[in-house]
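J.: return a 3D structure for these sequence lines:
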Amino acid sequence: MRDQEKMQGVRIYEYGGPEKMQLEWLDIPEIGEDEALVKVKFASVNFLDIQMRRGDLVKQKFYGKEAGFDNNLPITIGSQCMGVVEAVGENVVHLKPGDRVICGGVGTYATHVISSAKRMIPINIDIPDQQAAAGLTQGFLAYAFTHKAYPIQEGEWCLIQAAAGGLGSLICQMAKLRGGKVIGVTSKEEKAKFVLEAGADIVLISSKENIPERVREITNGEGVRVVYDGVGKDTFDSN
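T.: Presented below is the predicted three-dimensional model:
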């Protein structure tokens, strides 16, 4: 049996905890003319995958078929991966077999992924496999925050919520690379060291400090130029 005929994937037949996940042998579908087949080397583990497994996304319109999600059980879970292209459809011109790519979509907890080639991005030779696998969604978001939404300038203060998390730590690093001065906020003292390692100048603990008051103290009453908030409503009012 050729590798191209069978693959393994982590499937769920009902929503719930990790015990609902099953590793199975599956047929590899035929490649569409706009698709590519990727042999997965590393599958990213994201909170989105947990939400997928629990069924949290079913009623969210954004996570529908147009976004590449299929909520009809059973499904193979996973939302992004890194791998090597094994075959491409006849309309695919920016990829070829042997290319290293990152891939966003559904079904990445598997040995192989077939997806629209538009969802696959070639990886520069100087980026290690594991870093490429981990950086797709969070890396793009961090770049968009610090370079597009508000391009932090040299010497400007910024506040970063959830700075110990994957997205927050990348925002810290990118803000520092741009010359910004970073106040990182995290919920627990034990997370503070990770925020400092990511480059924050000052770390505030949200469970123990009044964040607006402390920010005014740190910035001599001027406040920060921008708040990068990857959390949302739980932290919006405090900003």
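J.: C-alpha only now, for contacts and for neighbours.
T.: Fine.
J.: so which residues of the chain form strands?
T.: Per DSSP state E, the chain carries strands over the ranges 6-12, 22-27, 35-43, 75-76, 80-88, 100-104, 112-116, 120-122, 157-160, 181-186, 202-205, 226-228.
J.: residue 219: which of those is closest?
T.: Closest approach to residue 219 among the strands of the chain is made by strand 157-160 (7.6 Å; Cα to Cα).
J.: structure for this one too, so we can compare:
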Amino acid sequence: MRAIVIEETGGPEVLRPSEVPDPVPGPGEVLIDIEARGVNFIDIYQRGGLYDVPLPFVPGMEAAGVITAVGEGVEDLSVGQRAGWAMAPGAYADRAVVKAALVVPVPDAVTSEQAAALLLQGMTAHYLTHSVHPVAEGETVLVHAAAGGTGLLLVRLAKELGARVIGTVSSEEKERIAREAGADEIIRYTETPVAEAVRDLTGGEGVAAVYDGVGRDTFDASLASLRPRGVLALFGQSSGPVEPVDPQRLNGAGSVYLTRPSLAHFVADRRELLWRAGDLFSLVGGGRLDPRIGGRYPLAEAGAAQADLASRRTTGKLVLV
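T.: As a prediction, this is how the structure comes out:
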């Protein structure tokens, strides 16, 4: 079968197509014929060596397709069933063996592209808005990179919960896309200081939560945008890691909370995993959520997809098909 195999860390050029043996599921595992794969910043971090992974390595942490074989002991998944997963490697291939505990059934109302575009970023948006800071009706939250894959899902889920959403974007086109997703207010961070604009939009109070997947470039503005006892959820670092923080800054900002969460800790329990995925699939099936596909690439062009994502010029979700 085809697979993108990373032999050494580096730039997009290390993503080389190869022919490798078909995998075989062991006890507690399933084999999935992959139809669509999500492209995520974690793939870039692993490829470049920021996140340490054993080499050689088949990247890709999210995909959807059809189960073609099951290992011993697998009881709640079956051959022929449509399924997807997130937070397990091996998606940049024709087939992958995945632990059954990480695999979720995909209903007929959801396409494989939608599932691949939704699971990792969608469950990230879900745990951020339902668990890290459960959004309350009527409160105001700030979403950075609101036209990106995770940003659009954060906007949509926060609106589902009744929030007023302020989003940051870099261009007129991205503003249009974020507003279509439901953002109430938009700040062009290339033109306006973010924290100052947030204070203006909230009558000086600040926001209840900031969902920040950008990191170094936005951290100071995020902290300065919070209301007293607000929550800064720093869930990514697309612009680079944040420098060490003096805890006294949290006091000075109004006894605010800073957390650096990760999806793996919010889907470690299978019941929680199925709850988050099921919520998202129900929204898609009901026509209330449609993950925006910002670009489709052949598997062999994984390097181009990652380069485009890293450029931060894309919108929505990039998928390998």
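J.: out of the strands of structure 1, nearest to residue 138 of structure 1?
T.: strand 80-88 (11.0 Å).
J.: what helices and strands are in contact with that closest one?
T.: In terms of contacts (3 or more Cα pairs under 8 Å, 6 or more residues apart in numbering; DSSP states H and E), strand 80-88 of structure 1 is packed against strand 35-43, strand 100-104, helix 129-144.
J.: how does it look with 10 Å?
T.: In terms of contacts (3 or more Cα pairs under 10 Å, 6 or more residues apart in numbering; DSSP states H and E), strand 80-88 of structure 1 is packed against strand 35-43, strand 100-104, strand 112-116, strand 120-122, helix 129-144.
J.: where does the third one end up in structure 2?
T.: I take that to be strand 112-116 of structure 1. Using TM-score structural alignment, strand 112-116 of structure 1 lines up with residues 95-99 of structure 2.
J.: how much does that stretch stray from structure 1?
T.: Superposed on structure 1, stretch 95-99 of structure 2 shows a mean distance of 0.8 Å to its aligned residues (mean Cα distance after the TM-score superposition for structure 1).
J.: could you pull out the buried residues of that stretch?
T.: 95-99 (16 or more other Cα atoms under 10 Å).
J.: same check, this time on stretch 204-211 of structure 1
T.: The neighbour-count check on stretch 204-211 of structure 1 (16+ other Cα under 10 Å) flags 204-206, 211 as buried.
J.: where in structure 2 does that stretch fall?
T.: Using TM-score structural alignment, the partner range for stretch 204-211 of structure 1 is residues 187-194.
J.: mind checking what residue 51 of structure 1 lines up with in structure 2?
T.: Aligned partner of residue 51 of structure 1 by TM-score structural alignment: residue 45.
J.: next: residue 141 of structure 1.
T.: So residue 141 of structure 1 corresponds to residue 124, using TM-score structural alignment.
J.: please report how far the residue nearest to residue 95 of structure 2 when sequence neighbours are not counted lies from residue 196 of structure 2.
T.: Excluding its sequence neighbours, the residue lying closest to residue 95 of structure 2 (Cα to Cα, 6 or more residues apart in numbering) is residue 33, at 4.6 Å. Per Cα to Cα, to the nearest Å, residue 33 of structure 2 is found 49 Å from residue 196 of structure 2.
J.: residue 13 of structure 2 too?
T.: For residue 13 of structure 2, the distance to residue 196 of structure 2 - Cα to Cα - is 41 Å.
J.: cool, and residue 9 of structure 2?
T.: Residue 9 of structure 2 is 40 Å from residue 196 of structure 2, by Cα to Cα.
J.: mind checking which of the two has more residues around it?
T.: Legend: neighbour count by other Cα atoms under 10 Å for residue 9 of structure 2 and residue 196, higher for residue 9 (21 against 14).
J.: give the contact list for the more buried one.
T.: 15, 44-50, 52-53, 55-57 (Cα atoms under 10 Å, 6 or more residues apart in numbering).
J.: swap the cut-off to 7 Å and go again
T.: Residue 9 of structure 2 sits next to 47-49 when contact means Cα atoms under 7 Å, 6 or more residues apart in numbering.
J.: now render those residues as CSV, adding distance to residue 144 of structure 2 and neighbour count.
T.: Listed next are the contacts of residue 9 of structure 2 as CSV, based on distance: Cα to Cα, whole Å; neighbours: other Cα atoms under 10 Å:
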residue, distance to residue 144 of structure 2, neighbour count
47, 24, 27
48, 24, 16
49, 25, 13
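J.: ok, residue 185 of structure 2 to residue 200 of structure 2 distance?
T.: From residue 185 of structure 2 over to residue 200 of structure 2 (counting by Cα to Cα), the distance is 11 Å.
J.: and the two? which has more neighbours close in?
T.: residue 185 (16 against 12).
J.: shouldn't the more buried one be in contact with residue 166?
T.: Yes. Under the criterion of Cα atoms under 7 Å, residue 185 of structure 2 makes contact with residue 166 at 4.7 Å.
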